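>>> Below is the structure, and that's it, no one-letter string:
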């Protein structure tokens, strides 16, 4: 079972957001689009383009790092890249919750459920 934060909107009803790690967010630049996080999507694409440009400068058209022969700067840059790509997994569900609050949703409760649909069914049935 997972923990879900449930938000309520006066007209739109309930929405649930899983607490914890967002497993689809890392290495997936389109994940923010499915959550309605447009500015995050634009920022993420911009960062990916910058990282890709730097990779092209370092490694040319092949685009891969030879870890055994890499210098310190290349290894540090690799660690920075991995951190940038994994970071949305740690913060993604919080960003989704904040986006819902900006849209007028109010935190209602936290609930344990197997999935988002089950959490919403349980909350709507207990509120009626």
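Sure thing, it's come through. These numbers were taken from a predicted model, which means no experiment stands behind them.

>>> all contacts plus neighbour counts: C-alpha atoms, from now on.
Noted.

>>> contacting residues for residue 100?
With contact set as CA atoms under 8 Å, 6 or more residues apart in numbering, residue 100 has these partners: residue 7.

>>> quick one: what helix or strand has it in it?
Secondary structure from DSSP states H and E places residue 100 in helix 72-102.

>>> A further structure is provided below for comparison with the first:
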């Protein structure tokens, strides 16, 4: 079971973001950023890649070298560490509000638990009290 932060928006669907390390972001950095709509992160990554190619070319260093491999692995670690936080920042900047932290097997399950929990709370408020 994993912990997910739930983000709710009055006009958009509920979103869940897993807490901690992101394996998909680690392994598929730029592709993951594109799929998740993290355009600033994606363009920054692409610009850094172009800058590295220009530097390697100017220094007449082969494009694939030990230092470049180290940089690529380091970037993958940054994506793995910060990926979920970047998603949370994206949701907050688009008007989502942090709603809850739910423990569940996956993000779909965490959203379902959040919706059911809110439904029960709403039903309890609507019941007449004697």
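Thanks, I have it. Note that the coordinates shown come from a computational prediction; the quantities given were computed from them, not determined experimentally.

>>> Kindly name the residues of the second structure that line up with the helix or strand following the helix holding residue 100 of the first structure.
Toward the C-terminus, helix 72-102 of the first structure is succeeded by strand 106-113 as the next helix or strand (DSSP H and E). Counting by TM-score structural alignment, strand 106-113 of the first structure pairs with residues 97-104 of the second structure.

>>> Tell me the buried residues in that stretch?
97, 98, 101, 102, 103, 104 (16 or more other CA atoms under 10 Å).

>>> Output these in JSON lines, with distance to residue 64 of the second structure appended to each entry.
As requested, these are exported to JSON lines (distance: CA to CA, whole Å):
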{"residue": "97", "distance to residue 64 of the second structure": "43"}
{"residue": "98", "distance to residue 64 of the second structure": "42"}
{"residue": "101", "distance to residue 64 of the second structure": "43"}
{"residue": "102", "distance to residue 64 of the second structure": "43"}
{"residue": "103", "distance to residue 64 of the second structure": "42"}
{"residue": "104", "distance to residue 64 of the second structure": "41"}
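
>>> Need the nearest residue in space to residue 99 of the first structure, chain neighbours excluded.
residue 37 (7.2 Å; CA to CA, 6 or more residues apart in numbering).

>>> who's in contact with the one you found?
Taking CA under 8 Å, 6+ apart, one finds 95, 96, 99 in contact with residue 37 of the first structure.

>>> Closest one to residue 124 of the first structure out of these, please.
The nearest member of those to residue 124 of the first structure, counting by CA to CA, is residue 96 at 20.5 Å.

>>> which residue sits closest to the residue nearest the centre of the first structure, ignoring its sequence neighbours?
Nearest residue to the geometric centre of the first structure (CA atoms, centre = their mean): residue 92, 2.9 Å. Nearest residue to residue 92 of the first structure, sequence neighbours excluded (CA to CA, 6+ apart): residue 22, at 5.8 Å.

>>> Near the one you found, how many other residues are there?
19 (other CA atoms under 10 Å).

>>> you'd agree it is up against residue 89?
Yes: using CA atoms under 8 Å, residue 22 of the first structure is in contact with residue 89, at 4.6 Å.

>>> Tell me the residue in the first structure aligned with residue 118 of the second structure.
Match for residue 118 of the second structure (TM-score structural alignment): residue 127.
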